[in-house]
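>>> pasting the sequence and the predicted coordinates here, then a few questions.
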Amino acid sequence: MPIVTEDAAALPGGYRHIVLSPHLDDAALSCGGLIARATAAGEPVLVVNVCSGSPPPDAQFSPFAQSLHERWGLPPDAVVSHRRAEDAVALRVLGADALLWPALDAIYRRSDAYHDETSLFAVPAVDDPLRGVVIDLVALLARRYPQADFYLPLAVGMHVDHQLVFTAATAALLDAGAAVAYYEDFPYARQAGAVAQRLALIGHANLAPRLVPLDGALLAAKIAAITAYASQLAALFGSAEAMPAAVTAYAAQVAQPPLSYAERLWVRL
């Protein structure tokens, strides 16, 4: 049975792959095939859900946060616990362990700065505390798992939490000399030109694509895992029914012959 814990000290040694997931769904959405492939080969995977903390019981939610709760169909006092439960099911499908870090999602952490869709997908606030949180967290993981490969969001789509994890974790991991690869944030990567636009923004001369081959079984495992995030599917794909086709189409789009399906990473040269 996969481990799900809030205590990094309770984790075992020996992880070969560590995936930093800004939210409680990003790892499965973006690299669920990679995770399933690794665990099927007997290679332990740890998913670190960075922004999985619960707002305090007396939290006053902004109108924007309330509108998202309504879109997800979740009561405000149970949003995070419900999403944690969804994630536990998804990662059990993929065979990965999970570390639940108590950082707050942007809409709870800085409701003054991230108060609508436009500000949530813009330049992060200069004094956003998530930067320091990610640097300390990643430095801890890199010391404990020096042989692990780390996977970070490329921040396609420009969600502020994805951008902050990208920049802060990159700095900490390069300083530690760790192996780093970037996954294409799905479903944002589906948008025409979105990946190319992000690569142009960050400067991609030192990055090269690497495909992760997926067969039918691995693709099915990824889709099954994503299905667990029932509260998010309508917002992400229009409907739960539309999700499998969207996932399959993108996996086929990034694959190159003789592959039928793949996920694409970007690795440092």
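Yep, it's here.

>>> CA atoms for contacts and neighbours, from now on please.
Fine.

>>> show me where the stretch 101-250 of the chain has its helices.
106-109, 117-120, 130-144, 160-176, 194-202, 216-227, 233-237, 243-254 (DSSP state H, counting those that start in this stretch).

>>> in JSON lines, list the ones you listed along with distance to A65.
Formatted as JSON lines, the entries for the helices of the stretch 101-250 of the chain read as follows, by distance: least, Cα to Cα, whole Å:
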{"stretch": "helix 106-109", "distance to A65": "6"}
{"stretch": "helix 117-120", "distance to A65": "10"}
{"stretch": "helix 130-144", "distance to A65": "18"}
{"stretch": "helix 160-176", "distance to A65": "15"}
{"stretch": "helix 194-202", "distance to A65": "25"}
{"stretch": "helix 216-227", "distance to A65": "23"}
{"stretch": "helix 233-237", "distance to A65": "14"}
{"stretch": "helix 243-254", "distance to A65": "24"}
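
>>> with mean neighbour count and distance to L68 as new columns, can these be given to me in a markdown table?
Supplementary listing: these in a markdown table, determined by neighbours: other Cα atoms under 10 Å; distance: least, Cα to Cα, whole Å:
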| stretch | mean neighbour count | distance to L68 |
| --- | --- | --- |
| helix 106-109 | 20 | 9 |
| helix 117-120 | 13 | 10 |
| helix 130-144 | 18 | 21 |
| helix 160-176 | 20 | 16 |
| helix 194-202 | 14 | 23 |
| helix 216-227 | 21 | 19 |
| helix 233-237 | 15 | 9 |
| helix 243-254 | 17 | 19 |
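
>>> for comparison:
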Amino acid sequence: MAESAGFVSRPKELHPELFPGGTPSDAAVPVRLPHYRLQGEALYFLTSSNPLARLDEGERRVWEAIDGQLSVCALRQRLGTDLDRALLRFIDLSLCELVPGAHPAGRQRVVVLEPHMDDAALSVGGIMWLRRRECEFHIVTLVGVTNFTTQITIGRDYFDPETVSGLRRDESVLWARHVGACHYTHPLREAPLRFSDEPWTLAWYQRNKKAVGAFVNHTAGPEEHQDWAALIEKTILELKPEQLWVPLGLGYHVDHELTRNAFLGLALEKPWLFKGLELYCYQDVPYAAIAPFHADQLIQALEGAGATFEEQRVDITQVMNLKLQLLTLFRSQFKIDPIRRKVEACGSKLAQTPEGYAEVMYRVLALPDCRVEQAATVAIGRRVQDLARKMAPWFERNHDAAQIRILVAVGVGRWAEDVTFLLESFPYTSFEIYLPEDCLIEAEALTSARIVTVPVDKRWKSWFANAVRILVRHPGPCVLISGADDDKQKKIADALGAVSIGSDTLVALTMNQLVLALRTVRSLVD
């Protein structure tokens, strides 16, 4: 008998009241985990061909009868003595959960906005568990259409949005039932699907993953903000919460950024929507560990625009293990050990004791009374400001240049938007853009007589060699987009820009940084 792929959900610890005397209570509701399929006499995990557990005839009857609605009592009446033996085995193998059949009445109505179907659990799962008896949580996921699972990491062709979205909804609903919450989704598509909504295959993804990744980490335009803001407004009007929890939008993922910016834009344009509401912003986990400086930077920028916050750290030390157990329900998205380390890192940083864990929310006492510059809110904001200072004199010298060469080592992300902005910013300039061969799909989004795209080898060393050759042979204004996050490559790229004889060279990490810096410079010039 195989164990369940290392997952460690323990319903008996989560809800001991549902196991009086060690057996499931009549009122409990069994729910099958949505990742397992019964084929013949065995259960399999998603696309795996290795049987996870073999079931006898009685166990198969129980598995097929569990529908997530019938209580243990109702199932016992239907199945008799087969139920308890099979159910306890399913629970021990982490194939099935028991959730409460009822929750206290009169709880405070709290809407928790999340970009993706796991963000609330990762970020404030401990607080929600602690407050489940006093708060009636309504978890609202803005991105309801997705095609991402960890199957991609093991080379499986598992990209159908309808299948994957359904699986992720089932995960989220099951998690929500543990904390007595309701779960809803809006029909927005996740960032990778906005890059391309054509049918994906594994070969297509492997060929274009650099371009997809650049899109995911690229700031969005105003049209998307409006779409997301409209759904947040719809949520508030329909659910009428007493409290609203919104992510700070930490890190580099555009969907988190969009959620925060849509909320801020809505608060500025329609402040009456939030009248009488208790507003909270929560720290995005695990992005708070990936960009540990971002929360302070963002709070400072918002306070500069008139906002006032009260930081509230909630000790979750006693329930941290339960939080991690519940995260195992999202097993289409991550293995528990890698995500556990990031979740624990975020929690321990906030705790008041060395062995403790905490989650943080910021109560919004006053909303911003003016618009915050986008470059001040993004995780790369300081890098954008640094580049803008260098770019200002470079732009002054080259805004009417006949030709500018751009050497890109990574994906652009939003080719049509960025190239259009470059053409507008340099109206007399033709561009020669050297693009890695595995990012050429981006150039299909927009063509222009003033744009020449030159494919180059995708390896960073080849990019470096091309940069040297072009800087030596073709003096003139040039932009190097190195994509170099590690110190060694960044120093090499900066050195190239500093020593290029006869070339007026600007070095950026990404096209996103370049465009945000250019917008900053133009706002000052215009």
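Structure received. Fair warning: this is a prediction, and the values are worked out from it, not measured in the lab.

>>> any idea what the TM-score is?
Once superposed, chain against chain, the TM-score is 0.76 (TM-score structural alignment, normalised by the length of the first structure); 242 aligned residues with a Cα RMSD of 3.4 Å.

>>> compare the helices of the stretch 101-250 of the first structure and give me the one nearest P209 of the first structure.
Using Cα to Cα as the measure, helix 243-254 is the one of the helices of the stretch 101-250 of the first structure that comes nearest P209 of the first structure, at 10.2 Å.

>>> which is the next helix or strand following that closest one?
If you walk from helix 243-254 of the first structure toward the C-terminus, the next helix or strand you reach (DSSP states H and E) is strand 261-268.

>>> check the mean deviation of that next one from the second structure.
Strand 261-268 of the first structure: mean distance to aligned residues in the second structure after superposition is 1.5 Å, counting by mean Cα distance after the TM-score superposition for the first structure.

>>> okay, buried residues for that strand please.
Within strand 261-268 of the first structure, the residues scored as buried using 16 or more other Cα atoms under 10 Å are Y261, A262, E263, R264, L265, W266, V267.

>>> looking at the helices of the stretch 101-250 of the first structure, which is nearest to C31 of the first structure?
Smallest distance to C31 of the first structure across the helices of the stretch 101-250 of the first structure (Cα to Cα): 8.1 Å, for helix 216-227.

>>> just the angle between that closest one and strand 261-268, please?
Taking axes from the mean of the first three to the mean of the last three Cα atoms, to 10 degrees, one finds helix 216-227 of the first structure and strand 261-268 inclined to each other by 80 degrees.

>>> other SSEs contacting helix 216-227 of the first structure?
On a contact count with 3 or more Cα pairs under 8 Å, 6 or more residues apart in numbering; DSSP states H and E, helix 216-227 of the first structure meets helix 26-40, helix 79-94, helix 243-254.

>>> rerun at 10 Å
In terms of contacts (3 or more Cα pairs under 10 Å, 6 or more residues apart in numbering; DSSP states H and E), helix 216-227 of the first structure is packed against helix 26-40, helix 79-94, strand 207-214, helix 243-254, strand 261-268.

>>> what range does the last one cover in the second structure?
Alignment of strand 261-268 of the first structure against the second structure: residues 357-364, by TM-score structural alignment.

>>> quick one: the matching stretch to chain centroid distance?
In terms of Cα atoms, centre = their mean, to the nearest Å, the centre of stretch 357-364 of the second structure is found 19 Å from the chain centre.

>>> same check, this time on stretch 310-323 of the second structure
Here stretch 310-323 of the second structure shows a centroid-to-chain-centroid distance of 21 Å under the convention Cα atoms, centre = their mean.

>>> same check, this time on stretch 283-297 of the second structure
Taking the mean of its C-alpha atoms, stretch 283-297 of the second structure sits 12 Å from the chain's own mean (Cα atoms, centre = their mean).

>>> quick one: buried residues of it?
Q283, D284, V285, P286, Y287, A288, A289, P292, H294, A295, Q297.

>>> which residue is the nearest non-sequential neighbour of V145 of the second structure?
The shortest distance from V145 of the second structure to any residue other than its chain neighbours is 4.6 Å, reached at R189 (Cα to Cα, 6 or more residues apart in numbering).

>>> run a quick neighbour tally on the one you found.
20 (other Cα atoms under 10 Å).

>>> hang on, the earlier thing: now the buried residues of stretch 283-297 of the second structure as TSV including distance to V173 of the second structure?
Below are these laid out as TSV (distance: Cα to Cα, whole Å):
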residue	distance to V173 of the second structure
Q283	22
D284	20
V285	20
P286	21
Y287	23
A288	25
A289	26
P292	30
H294	30
A295	29
Q297	34
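
>>> correct me, but T317 of the second structure touches L324?
No - taking Cα atoms under 10 Å as the definition, T317 of the second structure is not a contact partner of L324, at 11.5 Å.

>>> who touches both of the two?
Residues touching both T317 of the second structure and L324 (Cα atoms under 10 Å, 6 or more residues apart in numbering): G126.

>>> so who does A176 of the second structure touch?
Contacts of A176 of the second structure were listed using Cα under 10 Å, 6+ apart, and they are 99, 120-121, 125, 128-129, 137-139, 170, 182-183, 326.

>>> just send those back as TSV, with distance to F148 of the second structure too.
As requested, the contacts of A176 of the second structure are arranged in TSV below (distance: Cα to Cα, whole Å):
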residue	distance to F148 of the second structure
V99	27
A120	18
A121	18
G125	22
M128	26
W129	27
F137	26
H138	24
I139	20
D170	15
C182	23
H183	19
L326	20
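
>>> closest to D255 of the second structure out of the residues you listed?
When those are compared for distance to D255 of the second structure, the smallest value, 13.9 Å, is given by A120; criterion: Cα to Cα.

>>> what number of residues lie near that closest one?
Around A120 of the second structure sit 28 other residues, with neighbours defined as other Cα under 10 Å.

>>> what do you get for P258 of the first structure?
P258 of the first structure is surrounded by 7 other residues when neighbours are defined as other Cα under 10 Å.
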